[in-house]
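K.L.:
Next one to model:
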Amino acid sequence: MTIAPEGRWIVSGVVALAVACFWIWGWASWPLWLPSIVIIQFFREPARHINADNDAILSPADGHVVFVGKEKSPIDGSPAVKISVFMSVFNVHSNRSPVAGIILQSERFAGSFFNAALDKASHNNERHLIEINSPHGRVVCVQVAGLLARRVLCYLKTGDTVKAGQRYGFIRFGSRADLYLPPHCVPLVALGDSVKAGITCMATVA
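P.N.:
Model prediction:
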């Protein structure tokens, strides 16, 4: 296991502070190690063996499923299948592309910071949207900031080519990832299911 690039300077800082306090106060400084452990586990980056099934639409995030159903595409309002994943502070927070394809759109939207487990977070919270032209059709993936997550990082630009399971972003401290799939896609997950980015098959093509 390694530390995600987005958290290396944060982890280095808190560990250095804890070590310095240990040198000064000895074992009396042990409470300072607790936040260090929490931050290290939050920014952990475990190795992933990406699901190689070309028909699979993969989870973009680690967490549990909080919505599965019909919804309108945030691009043009056309019918879509929506699957949402809530990421708690205990999940790995790297985001991965659900499909292979070309980025048709990559755009950030300003917004609020409601609890990401709530459905209204999909439309009202700060978020970053990417639209992928894939073999399955056009797939939209939205990184949604949460109550504590105030920074959404996306590294893909319009015109970029992406592989299924490729790491493309990160959200700090609890958040949500929404998938909008073509209406001919069939969900393979249900509410409450635990999923892993780049591994769990969320849906397939009918």
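K.L.:
only C-alpha atoms for contact and neighbour calcs from this point on.
P.N.:
Fine.
K.L.:
Off-centre distance for stretch 129-136?
P.N.:
Relative to its chain's centre, stretch 129-136 lies at 16 Å (C-alpha atoms, centre = their mean, to the nearest Å).
K.L.:
All the helices of this structure, in order from the start?
P.N.:
Taking DSSP state H, the helices of the chain run over residues 8-25, 33-42, 121-124.
K.L.:
Same list, those helices, but as TSV with distance to Tyr180 and mean neighbour count please.
P.N.:
Below are the helices of the chain laid out as TSV (distance: least, C-alpha to C-alpha, whole Å; neighbours: other C-alpha atoms under 10 Å):
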stretch	distance to Tyr180	mean neighbour count
helix 8-25	32	15
helix 33-42	27	17
helix 121-124	11	18
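K.L.:
this one as well, want them side by side:
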Amino acid sequence: MSLADTISKTLVPIHKEGYPFIVIAATLTIILGWFWDPLFWIGLFITLWVCYFFRDPPRVTPVKDGLVVSPADGTVCLIGPAVPPKELDMGEEPLMRVCVFMNVFNCHVNRSPIAGKVTRIAYKAGKFLNAELDKASEDNERNGLIIENENHRIGVVQIAGLVARRIVCFVKEGETISAGDRFGLIRFGSRLDVYMPAGTKPQVAIGQTMVAGESIIADLSNQENVEVVTRVS
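P.N.:
The predicted structure follows:
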């Protein structure tokens, strides 16, 4: 095995969105270290943390129709019925919502909860409250997507937090994505909300640790009274 192969299998890949931040941190580290050695070591620690923050490890997504997987690494902070954001146009009736909070040490690459077509993307400017708070769903900056397939229609919302100042979305309306595909990223602490059909029974608990693209939130194919979509818009 070559040295390059060894390094690629040892180091976690870094998402390209992180490269500018890594370059800035490394450059400042060199400049500050030139004037005072202790600043170099402080800067080096910060640079390594930035690399860690923008890591993008491979994930193995379970393959089964109806599974809803976590869109984010983090901890389940809220579960229960909630009215989706108005800009998603999912109606005014409460849907089952599961919220995953990401702290600054979680991987922040977001992954699609289900396979389907992205039929709507809606961004809304807002505040930067603590993303763990329930009212963050209404007040904070956010970007929402609707993903549909032949059987189900769900919403997933990227919500900025106290530290987050930039929501990035990689996909466009009309694109078809698979479950576990990368669709976005939020910089430095945030939350992901998943809105599922009324009657959905989540298979997670508050405080549970989630792995994006791997942890199962719900199984829509194995539940009664779950609203079904008959076509993709």
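K.L.:
and the helices of structure 1 as TSV, adding distance to Lys82 of structure 1?
P.N.:
What follows is these, written out as TSV (distance: least, C-alpha to C-alpha, whole Å):
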stretch	distance to Lys82 of structure 1
helix 8-25	33
helix 33-42	27
helix 121-124	11
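K.L.:
Out of these, which gets nearest to Met1 of structure 1?
P.N.:
Met1 of structure 1 sits nearest to helix 33-42 of all those, at 10.1 Å, using C-alpha to C-alpha.
K.L.:
what's the counterpart of Asp55 of structure 1 in structure 2?
P.N.:
For Asp55 of structure 1, the aligned position in structure 2 is Gly66, judged by TM-score structural alignment.
K.L.:
Surely that match and Ile216 touch.
P.N.:
No - contact criterion C-alpha atoms under 8 Å: Gly66 of structure 2 and Ile216 do not qualify, at 10.4 Å.
K.L.:
Nearest residue to the counterpart of Ser84 of structure 1 in structure 2 in space, ignoring adjacent ones along the chain?
P.N.:
Taking TM-score structural alignment, Ser84 of structure 1 has Cys99 as its aligned residue in structure 2. Nearest residue to Cys99 of structure 2, sequence neighbours excluded (C-alpha to C-alpha, 6 or more residues apart in numbering): Asp193, at 4.4 Å.
K.L.:
so how far is Ile22 of structure 2 from the one you found?
P.N.:
From Asp193 of structure 2 over to Ile22 of structure 2 the distance is 29 Å, taken as C-alpha to C-alpha, to the nearest Å.
K.L.:
Over to Trp34 of structure 2?
P.N.:
Per C-alpha to C-alpha, Trp34 of structure 2 is found 18 Å from Ile22 of structure 2.
K.L.:
repeat for Asp65 of structure 2
P.N.:
According to C-alpha to C-alpha, Asp65 of structure 2 stands 39 Å off from Ile22 of structure 2.
K.L.:
can you check Asp219 of structure 2 too?
P.N.:
From Asp219 of structure 2 to Ile22 of structure 2 the distance is 39 Å (C-alpha to C-alpha).
K.L.:
Over to Gly174 of structure 2?
P.N.:
From Gly174 of structure 2 to Ile22 of structure 2 the distance is 33 Å (C-alpha to C-alpha).
K.L.:
hmm, back to that, what's the match for the residue nearest to Cys99 of structure 2 in structure 1?
P.N.:
For Asp193 of structure 2, the aligned residue in structure 1 is Asp178 (criterion: TM-score structural alignment).
K.L.:
Help me confirm that its match comes into contact with Val139.
P.N.:
No - counting by C-alpha under 8 Å, Asp178 of structure 1 sits too far from Val139 to count as a contact (10.6 Å).
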